[in-house]
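Q: for reference, the sequence and a predicted model appear below.
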Amino acid sequence: MSHELSLAPSPWLERWAHLLRPGMSALDVACGSGRHVRFLAARGLGVTAVDRDAEALAGLRTQAEVLVADLEGAPWPLAGRRFDLVLVTNYLWRPLWPALLASLAPGGLLLYETFARGNETVGRPSRAEFLLEPGELLRVCANLRIVGYEDGFLAEPQRFVQRIAALAPDPAAAAPLRIPLAG
């Protein structure tokens, strides 16, 4: 079964979009054709788009800072830079996690969503190195404030996913961010 991705933004990103404000900086890691870059830029965020596919990035140059980079075989290209939002969808390269976490500005939001164990029963990816283990994102984000987490099955298209919304500590904040809950 193919996991054809639509041009619509991830519902996980849409769910947390109320935390985003014009002028914030955003990093879209392994952004592909840029469905999230467009979504974030339309809301006034300054977006940095990173992917290894120069052709896919070419169409994003008017909406984002684009960076062609090999995220798996070269050093992290954004060392020392911090972002208010770090977004990763449908991509997993575990050695990159320390760099992603270090890229969060104080109080920055990490939105991460990718395939989880169980996906091998419904399609691709099916290799263990590309599937999150149960609770893996919770462990990776143990030093962040977890404000949302899901681990389960989505019917359309069929896939097993794990996703997290987590905030980096902000020692300078006068009060904790009030996150409205649904329901």
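A: The structure has been received and is ready for your questions. For clarity, every value in this text was computed on a predicted model and none was experimentally measured. Numbers count the residues shown, from 1 in each chain.
Q: rest of the way, CA atoms for contacts and neighbours
A: Fine.
Q: okay, buried residues for the longest helix seen in the chain please.
A: For the chain, the helix that runs over the most residues, judged by DSSP state H, is helix 35-42. For helix 35-42, a neighbour-count test (16 or more other CA atoms under 10 Å) marks R35, H36, V37, R38, F39, L40, A41 as buried.
Q: what sits up against it?
A: With contacts defined as CA atoms under 8 Å, 6 or more residues apart in numbering, helix 35-42 is touched by 7-10, 26, 28, 31, 46-47, 49, 60, 63-64.
Q: downstream of that helix, the next helix or strand is which one?
A: Later in the chain than helix 35-42, the nearest helix or strand by DSSP states H and E is strand 46-51.
Q: how far off centre is the helix or strand just after that following strand?
A: Once the chain leaves strand 46-51, the next helix or strand it forms, by DSSP H and E, is helix 54-58. For helix 54-58, the separation from the chain centroid amounts to 19 Å (computed by CA atoms, centre = their mean, to the nearest Å).
Q: buried set for helix 54-58?
A: For helix 54-58, by 16+ other CA under 10 Å, it's L57.
Q: in a helix, V88, correct?
A: No: looking at V88 with DSSP: H, G, I helix; E, B strand; the rest coil, it is strand, so not inside a helix.
Q: that one against A26, yeah?
A: No: applying CA atoms under 8 Å, one finds V88 not in contact with A26, separated by 10.9 Å.
Q: more neighbours: those two, which one.
A: Between V88 and A26, counted using other CA atoms under 10 Å, A26 has the larger neighbour count: 26 against 21.
Q: so where does the more buried one fall, helix or strand?
A: Here A26 is assigned to strand 25-29, by DSSP H and E.
Q: what angle do that strand and helix 35-42 make?
A: 170 degrees (axes from the mean of the first three to the mean of the last three CA atoms, to 10 degrees).
Q: which strands and helices sit next to strand 25-29?
A: helix 35-42, strand 46-51, strand 83-89 (3 or more CA pairs under 8 Å, 6 or more residues apart in numbering; DSSP states H and E).
Q: now E136: how far from E129?
A: From E136 across to E129, the span is 12 Å (CA to CA, to the nearest Å).
Q: below is structure B, check it against A:
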Amino acid sequence: MSGTVPGHAAIAAPSPWVGRWLSLVRPGGRVLDVACGGGRHAVLAAQHGYAVLAVDRDAEALQALASRAGGVQVLQADLEQGVWPLPPGARFDAVIVTNYLHRPLWPHLVAALGEGGVLIYETFAAGNETVGRPANPDFLLQPGELADVARAGGLRTVAYEDGFISSPKPAFVQRLCAIREGAGAVAVRYPLDAS
């Protein structure tokens, strides 16, 4: 069973969380969109001038994405079966994950961040079973879990939220924006407003 939300490809609008923090990514950088579904965030990143690699197991969705989005490369891979599909040492300036949870991938996601790389993550959390799907606890983050992932991976948390949203549909979510700092990382000023 997949950790992807049923019908996720049908949600066309990019997440405001992803849109807000995408500005932290190095101009012209490489972005990895994990479990991209219909590619809403891959398209958004490509429109902002990033080179994007979109990964998903749905060949049909990837084919549609590749045909409509310049600047987006696609890779079909079942992230829950087998090995990590990217070569060792592949680094990105951002890794984006939304509406997807497969905990064994966390070390790979963190390792895929280059210096100054930004992890932008948003998915469902405990409590969501009271308002809809997913309801399986295997696909719901526990309190503070994303913040713990960032801390364990040596990332600096820029923003973290854990709570209830009413739009685009009622849901309990956790959201994280974290950066891999290092000697080559560029100092940035973080937007503190929600715009």
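A: Perfect, thanks for sending it. Computed from a prediction, not measured in an experiment: that's the story for all the values here.
Q: how many residues are close by whatever residue of the first structure lines up with N136 of the second structure?
A: Per TM-score structural alignment, the equivalent position to N136 of the second structure in the first structure is R127. Residues near R127 of the first structure, counting by other CA under 10 Å, number 10.
Q: sorry, back to before: quick one: which of the helices and strands packed on strand 25-29 of the first structure is nearest V68 of the first structure?
A: strand 46-51 (5.4 Å; CA to CA).
Q: counterpart of R103 of the second structure over in the first structure?
A: Aligned partner of R103 of the second structure by TM-score structural alignment: R94.
Q: ignore the last one, E80 of the second structure
A: In the first structure, E80 of the second structure lands on E72 (TM-score structural alignment).
Q: and its match, how far from E133 of the first structure?
A: 20 Å.
Q: which one's more surrounded, those two?
A: The residue with more neighbours, out of E72 of the first structure and E133, is E133; 15 against 12, by other CA under 10 Å.
Q: assess the claim that the more buried one and F115 are in contact.
A: No: the pair E133 of the first structure / F115 is not scored as a contact, 9.5 Å apart, by CA under 8 Å.
Q: got a list of what the residue at minimal distance from the centre of the second structure touches?
A: In the second structure, the centroid-proximal residue (CA atoms, centre = their mean) is V97; its distance is 1.6 Å. By CA under 8 Å, 6+ apart, V97 of the second structure lies in contact with D33, V34, A35, C36, I120, Y121, E122, T123.
Q: now do the contacts for the match of N136 of the second structure.
A: Counting by CA under 8 Å, 6+ apart, R127 of the first structure has contacts E120.
Q: and the strands in the second structure?
A: 30-34, 51-56, 72-76, 92-98, 113-124, 156-165, 171-179 (DSSP state E).
Q: tabulate those strands (CSV), appending distance to P6 of the second structure.
A: Output for the strands of the second structure, formatted as CSV (distance: least, CA to CA, whole Å):
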stretch, distance to P6 of the second structure
strand 30-34, 16
strand 51-56, 14
strand 72-76, 18
strand 92-98, 13
strand 113-124, 13
strand 156-165, 18
strand 171-179, 14
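Q: and V186 of the second structure, which of these is closest to it?
A: Here strand 113-124 is closest among those (CA to CA), at 6.2 Å.
Q: mean shift of the closest one relative to the first structure?
A: In the superposition with the first structure, the average deviation recorded for strand 113-124 of the second structure is 0.4 Å (mean CA distance after the TM-score superposition for the first structure).
Q: in the first structure, what residues pair with that strand?
A: Going by TM-score structural alignment, strand 113-124 of the second structure sits over residues 104-115 in the first structure.
Q: contacting residues around that stretch?
A: 12-13, 82-92, 101, 125, 130-132, 159-171.
Q: and the residues you listed, which are buried?
A: 12-13, 82-90, 92, 101, 125, 130-132, 159-169.
Q: excluding covalently adjacent residues, which one is nearest to D56 of the second structure?
A: Nearest residue to D56 of the second structure in three dimensions, chain neighbours excluded: A35, at 4.5 Å (CA to CA, 6 or more residues apart in numbering).
Q: and L146 of the second structure, by the same measure?
A: L176 (6.6 Å).
Q: what sits against W84 of the second structure?
A: Counting by CA under 8 Å, 6+ apart, W84 of the second structure has contacts L105, H108.
Q: any idea how far P107 of the second structure is from it?
A: For W84 of the second structure relative to P107 of the second structure (CA to CA), the value is 10 Å.
Q: got it, and N136 of the second structure?
A: For N136 of the second structure, the distance to P107 of the second structure - CA to CA - is 23 Å.
Q: can you pull the contacts of the spatially closest residue to L131 of the first structure that is not a sequence neighbour?
A: Nearest residue to L131 of the first structure, sequence neighbours excluded (CA to CA, 6+ apart): A116, at 4.4 Å. Contact analysis of A116 of the first structure by CA under 8 Å, 6+ apart lists F130, L131, L132, E133, P134, D151, G152, F160, V161, Q162.
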